[in-house]
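J.: quick one, fold the following:
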Amino acid sequence: MNDGLAAVLAALVGLVGAVGGAAIGGMAATRGARVGAETAARATARQVQDQAAVDHMHWLRGQRLQAYQDLLAAYDAYSDAVKAVEQWASREAGDAGRRPGEYVQRVEAFLRAHMVIRLVGPVEARTMSAVLWEALQTHAFKLQDWALLVERRSGDETIAGAREELAPARAAMVDAHDVFLSEATRVVGTPMGN
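T.: Next up, the predicted model:
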């Protein structure tokens, strides 16, 4: 073989090797870039999902805190309305005037706050809110009965009997309030409001 032909053949083999090497290198680089991009995209998507979960938990915690505050404020408003009924009933029958009915609206406000807790609260808070709702509702019914007897001037003994039934209902309501408050405090103090 002559030297010129050997040089051309060597150049051709070198050229094929260089082109083949470049093609293989290019394919490997493309594959590596694609794998890197997919990994980065998955990591970004996971980060976005994690951040969304954290944001949701913060939102839920805020909703729970507001719901607990609303329920406790409704409880306090009901208690104030009950005091107004008690003051009205303690007056002489002649100056008693019209019975305050604001406590009925306070019961409705309490129910609305309780329903929000049923939506956003954890199981324990929902349960304690339901117990408090039942106790408040029982008290409200007994208060209504007693107030009607006072308004109708049904006799001291009958009125006194109805008044006595209010005491255990009020005690049950206060106990349920304290248990709910304890549970709400626990939930709010728990990381991420679980």
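
J.: switch to C-alpha atoms for all contacts and neighbour counts from now on
T.: OK.

J.: show me what whichever helix or strand Leu12 is part of is packed against.
T.: Leu12 is part of helix 3-90 when elements are defined by DSSP states H and E. Using 3 or more C-alpha pairs under 8 Å, 6 or more residues apart in numbering; DSSP states H and E, the elements in contact with helix 3-90 are helix 102-120, helix 123-152, helix 156-189.

J.: quick one: buried residues of the last one?
T.: Right, helix 156-189. By neighbour count on 16 or more other C-alpha atoms under 10 Å, the buried set for helix 156-189 is 159, 162-163, 166, 169-170, 172-174, 176-177, 179-181, 183-184, 187-188.

J.: the first one now?
T.: In terms of neighbour count (16+ other C-alpha under 10 Å), helix 102-120 has its buried residues at 103-104, 106-107, 109-118, 120.

J.: farthest pair in these?
T.: Farthest-apart pair in those is Tyr103 and Val120; separation 26.0 Å (C-alpha to C-alpha).

J.: this one next, for a side-by-side:
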Amino acid sequence: MYIIPFVAEAAEKKKDGFDFTEAWGVTIASGVTVLGMILAAWIAYRAGRRQVADQGLIEHRHWRRQNRLEAYKQFMVATDSFTEAMDKWRTNHSAANVGRALETLIAAEAGIRLSGPQSLHPHGERVIQAAKAVYLRVRRPGLIVLPIPPQQWVQLTRDVLDAQNVFVVEAAKVLDDPDQ
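T.: As a prediction, this is how the structure comes out:
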């Protein structure tokens, strides 16, 4: 009988420490699970944002390349129109066609300046300068049209075509480089 009062006294006595029961184990496991889910959701969110950003960058580069390609094509067409106007001038000596072709070429060069890159601007400007040199030579005030010596005409034509060829080479480099 001595043992029973000791057990009864121990049951009535309150514990001062922490009593780890099964409920606490479930609570801790649930908390760890929730934290794991939050971490997984955050990682998925960051990966999704990164994927969207990468896709946006790819789309922007594609858009920029297409705009540049269109601007370069317009410039090339304008340059070809200018050389055709030069050829026609040799037969009809009308500087008006050459002047209109030069204006079209200058407008197309503005598209190059807008679409870039900066490294291509001097090459477009070189074509414009060569075309202006031709226009200044064929546009003469007065009624008398003086013939242009053949060697000078060949040199003026060569300057325009050489500048155009350099532009084409540099434009191809820009279009081939995905980082530009």
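
J.: drop the TM-score for these two in here.
T.: For this chain pair, the superposition-based TM-score is 0.80 by TM-score structural alignment, normalised by the length of the second structure; 167 aligned residues with a C-alpha RMSD of 2.5 Å.

J.: returning to what we had before: for His58 of the first structure, find the nearest of the helices and strands packed on helix 3-90 of the first structure.
T.: helix 156-189 (11.1 Å).

J.: who's in contact with the aligned residue in the first structure for Gly124 of the second structure?
T.: Under the alignment by TM-score structural alignment, Gly124 of the second structure pairs with Ser129 in the first structure. Contact analysis of Ser129 of the first structure by C-alpha atoms under 8 Å, 6 or more residues apart in numbering lists His114, Ile117, Arg118, Phe180.

J.: quick one: contacts for the last one?
T.: Just to be clear, that refers to Phe180 of the first structure. Phe180 of the first structure neighbours (C-alpha under 8 Å, 6+ apart): Ala125, Met128, Ser129, Leu132.

J.: now the second one
T.: When contacts are counted by C-alpha under 8 Å, 6+ apart, Ile117 of the first structure is found next to Arg64, Ala67, Tyr68, Ala125, Arg126, Ser129.

J.: ok, so of those, who is nearest Thr30 of the first structure?
T.: Arg64 (50.4 Å).

J.: count the residues that sit near the equivalent of that closest one over in the second structure.
T.: When the second structure is aligned by TM-score structural alignment, Arg64 of the first structure is paired with Arg68. Number of residues near Arg68 of the second structure (other C-alpha atoms under 10 Å) recorded here: 22.

J.: so how far is Asp177 of the second structure from the residue nearest to Arg68 of the second structure when sequence neighbours are not counted?
T.: For Arg68 of the second structure, ignoring the flanking residues on the chain, the nearest one in space by C-alpha to C-alpha, 6 or more residues apart in numbering is Ser115 at 5.4 Å. From Ser115 of the second structure over to Asp177 of the second structure the distance is 15 Å, taken as C-alpha to C-alpha, to the nearest Å.

J.: so which of the buried residues of helix 102-120 of the first structure would you say is closest to Ala22 of the first structure?
T.: Val120 (60.9 Å).

J.: which position in the second structure pairs with that closest one?
T.: When the second structure is aligned by TM-score structural alignment, the residue opposite Val120 of the first structure is Ser115.
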